[in-house]
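A.B. asks: Sequence first, then the predicted structure:
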Amino acid sequence: MSAETAQEGETPREFAVRLGIPGLVDVHTHFMPQNVLDKVWAYFDAVGPPTGTEWPITYREEEDRRVALLREFGVLAFTSMLYPHKAGMAEWLNSWAADFAARTPDCLHTATLYPEPGATGYVRRAVESGARVFKVHLQVGDFDPNEEALDDSWGLLADARVPVVIHCGSGPAPGKFTGPGPVGRLLARHPRLRLVVAHMGMPEYTDFLDLAERYDGVLLDTTMAFTDFSERLAPFPAAELPRLRELQGRILLGSDFPNIPYPYVHQLHALERLGLGDDWLRRVLYENGAALFPDLSQGPDVPQGPDLSQGIHR
């Protein structure tokens, strides 16, 4: 059977079964308070002018249905990526995300931050209460990650080894603090940070691959990269494909569900057609995520996170 025939009508779960993995670990999915999500969806509904193309949301469903869909897809663990665009939002979002994770055991407890007074306190509280991943969006938040107000928070996250999924590339539209420069300076100051570069750093792919080679704690997620939609806007350079093989232990599946303009399985097929082999796919779709997040199904009875009350050490 040809690969094309195998893909016809294939579900994400069937894709995982064909590879011989238990399921998928998706580090980049969005769940957030409905009023915030409504504003995010309104942005995508109007996103044509900045990108020059329409961005229909494929999975515009109620929250319970979106969770059910991921389970139907065979996603064993996912995240509630959320992010503030102004001061005073982050701690409230963290409270919502903690509650969502408590009632959704297959969602990795997610948190966020913003450069503001008190950030270190709520970041510490989130980690001590079991947050397993943070989300930072430099484009939406419109801030430099090197702001002094965040310095202790970065040190705390580096000490706790909590990964941070960071939207720092300049796609779909550049911001004042996107691109490899600000993140490169951050890593020079906090080289032990576990940063997961969202969207493979689109469109500055090469620069972010360079950072991943320079810093052991830098990973990349596949969110929207290599898909037909993104290849039209910001094609991945073919010359860099060998580096994806070399970094196969540092690449994680991300999807941007539900805010994607195509079916979920298309992301998986886009990765397969890179031609890097089934072993590479198994690492990216399941094994790397399982290694980064041991004991994937974490409900309210899971032990609390590390005690950081003794201070911050960098």
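C.D. replies: Cool, got the structure.

A.B. asks: CA atoms for contacts and neighbours, from now on please.
C.D. replies: Noted.

A.B. asks: what separates residue 100 from residue 253, distance-wise?
C.D. replies: 22 Å (CA to CA, to the nearest Å).

A.B. asks: same question, residue 12
C.D. replies: 12 Å.

A.B. asks: what about those two, which has more around it?
C.D. replies: Neighbour count, other CA atoms under 10 Å: between residue 12 and residue 253, residue 253 has more, with 28 against 23.

A.B. asks: who touches that one in this structure?
C.D. replies: 24-28, 221-223, 284-286, 289 (CA atoms under 8 Å, 6 or more residues apart in numbering).

A.B. asks: Restricted to helices, list those residues.
C.D. replies: The members of the contacts of residue 253 that map onto helices under DSSP state H are residue 289.

A.B. asks: Nearest to residue 173 among the contacts of residue 253?
C.D. replies: residue 223 (15.6 Å; CA to CA).

A.B. asks: list the contacts for the closest one?
C.D. replies: Residue 223 touches 28, 198-200, 253-256, 267, counting by CA under 8 Å, 6+ apart.

A.B. asks: List the contacts of the one helix or strand residue 210 maps to.
C.D. replies: Assigned by DSSP states H and E, residue 210 belongs to helix 205-214. The contact list for helix 205-214, computed with CA under 8 Å, 6+ apart, reads 180, 184, 197, 200-201, 218-220, 236-237, 240, 243, 247.

A.B. asks: ok, which stretches of the stretch 201-314 of the chain are strands?
C.D. replies: 218-221, 251-252 (DSSP state E, counting those that start in this stretch).

A.B. asks: Relative to residue 96, which of the ones you listed is closest?
C.D. replies: Ranking these by proximity to residue 96 (CA to CA) places strand 218-221 first, at 24.3 Å.

A.B. asks: Comparison target, given below:
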Amino acid sequence: MPGAGRAGREGAAVATTPGPRGDADVPGYLRELGIPGLADVHVHFLPEPMMRKVWAYFDRAEENYGLPWPIRYRTDETDRLRRLRALGLRTIPALSYAHKPGMARWLNDWSADFARRVPDGLHCATFYPEPGVTADVRAAVDRGARLFKVHVQVGGFTPDDPRLHDAWSLLAAAGVPVVIHAGSAPLAGEHTGSAPVRRLLADHPLLTLVIAHLGMPEYDEFADLVEAYPNVHLDTTMAGTDFSNRFAPLPDRYVARLAGLGHRVALGSDFPNIPYPYAHQIAALARLGLGDDWMRDVLWHTGARLLRLPG
């Protein structure tokens, strides 16, 4: 049943179908919306030893972040793939990111193999400011990489590092989207925030960037970049959830702004490294009350366009 929603941009109320209560409800919810599935641009698969190290880091979340972060989907790769398919993902990204020299090349090799052995796996890649980075990015694009990921805080580099200039130019020309974690939550870094990304876009205005976590907590600053540059998008990862509302809630005025950006906002989840059920991300977006058309754009149309999915 449609529920009451917020006022739209014109002031009229918009109907929003209540979000799913649990993971088992997600396929039915998608059928109610009339969309063929989920186009999630922010999913992580890694070599198992590296994934275990990531989970061990989150096990120390109270030390690192000041709050617990229990991993909800701490299972093997086969089970995680099964769960994502059951939820309705039409392709499964395997985002990784390098945090020191020498990592990106072997991660890209692993990601290419993931895409070969997983029929619905999406070929992803990463890069790092080091000698040979342009050749590495070119090799990944030539092999068919359709989505890149970089993490400014974990990597400890500025996105406008001169060593990355040619790599960014190559990606802009190829139109391959890059998910970039540049916001200052949950941890700020020397190069987080919108200013380095703004400098990057001044040099590469046609880059297809996807700002992870809506740029949390610098929401409005990153939304300004979406409005200023034609290929900049946002992903919803963790935004509006009960968990992130504890440290980076969405201001009401920003939620109203999101109403007009649905075609530039894509679903992101951070699966499997989330401390709540996958369905809660979708329910958190639905309870913003921005309308079913907005939800259709966010859950399917925007991501499907970025990932070049059929339908």
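C.D. replies: Now that the structure is in, tell me what you want to look at. Everything quoted here is computed from the prediction, not taken from an experiment.

A.B. asks: circling back: please identify which two of the contacts of residue 223 of the first structure are farthest apart in space.
C.D. replies: By the measure CA to CA, 198 and 267 form the most distant pair in these, at 14.2 Å.

A.B. asks: higher neighbour count, the two?
C.D. replies: Set side by side, residue 198 of the first structure and residue 267 show more neighbours around residue 198, with 30 against 23, by other CA under 10 Å.

A.B. asks: contacting residues for that one?
C.D. replies: Going by CA under 8 Å, 6+ apart, the list of residues near residue 198 of the first structure reads 28, 165-169, 220-223, 254.

A.B. asks: counterpart of it in the second structure?
C.D. replies: Alignment note: residue 198 of the first structure maps to residue 212 in the second structure; criterion TM-score structural alignment.

A.B. asks: Specify the local secondary structure of residue 210 of the second structure.
C.D. replies: Of the three states, residue 210 of the second structure takes strand according to DSSP: H, G, I helix; E, B strand; the rest coil.

A.B. asks: now it: how far from residue 267 of the second structure?
C.D. replies: Taking CA to CA as the criterion, residue 210 of the second structure is separated from residue 267 of the second structure by 11 Å.

A.B. asks: Name the helix or strand for residue 136 of the second structure, please.
C.D. replies: Taking DSSP H and E as the definition, one finds residue 136 of the second structure inside helix 133-142.

A.B. asks: how far apart are that helix and its match in the first structure?
C.D. replies: Here helix 133-142 of the second structure, set against the first structure after superposition, deviates by a mean of 0.5 Å using mean CA distance after the TM-score superposition for the first structure.

A.B. asks: any residues in contact with both of residue 210 and residue 267 of the second structure?
C.D. replies: Counting by CA under 8 Å, 6+ apart, the common neighbours of residue 210 of the second structure and residue 267 are residue 235.

A.B. asks: hmm, back to that, same list (the contacts of residue 223 of the first structure) but as TSV, adding distance to residue 16 of the first structure.
C.D. replies: Formatted as TSV, the contacts of residue 223 of the first structure follow (distance: CA to CA, whole Å):
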residue	distance to residue 16 of the first structure
28	18
198	22
199	21
200	22
253	12
254	15
255	15
256	18
267	13
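
A.B. asks: ok, of these, which one's closest to residue 146 of the first structure?
C.D. replies: For the contacts of residue 223 of the first structure, the residue nearest residue 146 of the first structure by CA to CA is residue 198; the value is 18.2 Å.

A.B. asks: how close does the match of residue 198 of the first structure sit to residue 240 of the second structure?
C.D. replies: Using CA to CA, residue 212 of the second structure is found at 13 Å from residue 240 of the second structure.

A.B. asks: Mean neighbour count, the strands of the stretch 201-314 of the first structure: which tops it?
C.D. replies: Compared across the strands of the stretch 201-314 of the first structure, strand 251-252 shows the largest average neighbour count, a mean of 28 (mean count of other CA atoms under 10 Å).

A.B. asks: Helices along the second structure, start to end?
C.D. replies: Taking DSSP H, the helices of the second structure run over residues 26-33, 48-59, 61-64, 77-87, 103-117, 133-142, 152-155, 165-174, 194-203, 219-228, 252-258, 278-286, 292-296, 302-307.

A.B. asks: OK, contacts around the aligned residue in the second structure for residue 218 of the first structure?
C.D. replies: In the second structure, the residue paired with residue 218 of the first structure is residue 232, using TM-score structural alignment. Applying CA under 8 Å, 6+ apart, we find residue 232 of the second structure in contact with 207-211, 225-226, 264.

A.B. asks: try it again with 7 Å
C.D. replies: Taking CA atoms under 7 Å, 6 or more residues apart in numbering, we find residue 232 of the second structure in contact with 208-210, 225-226.
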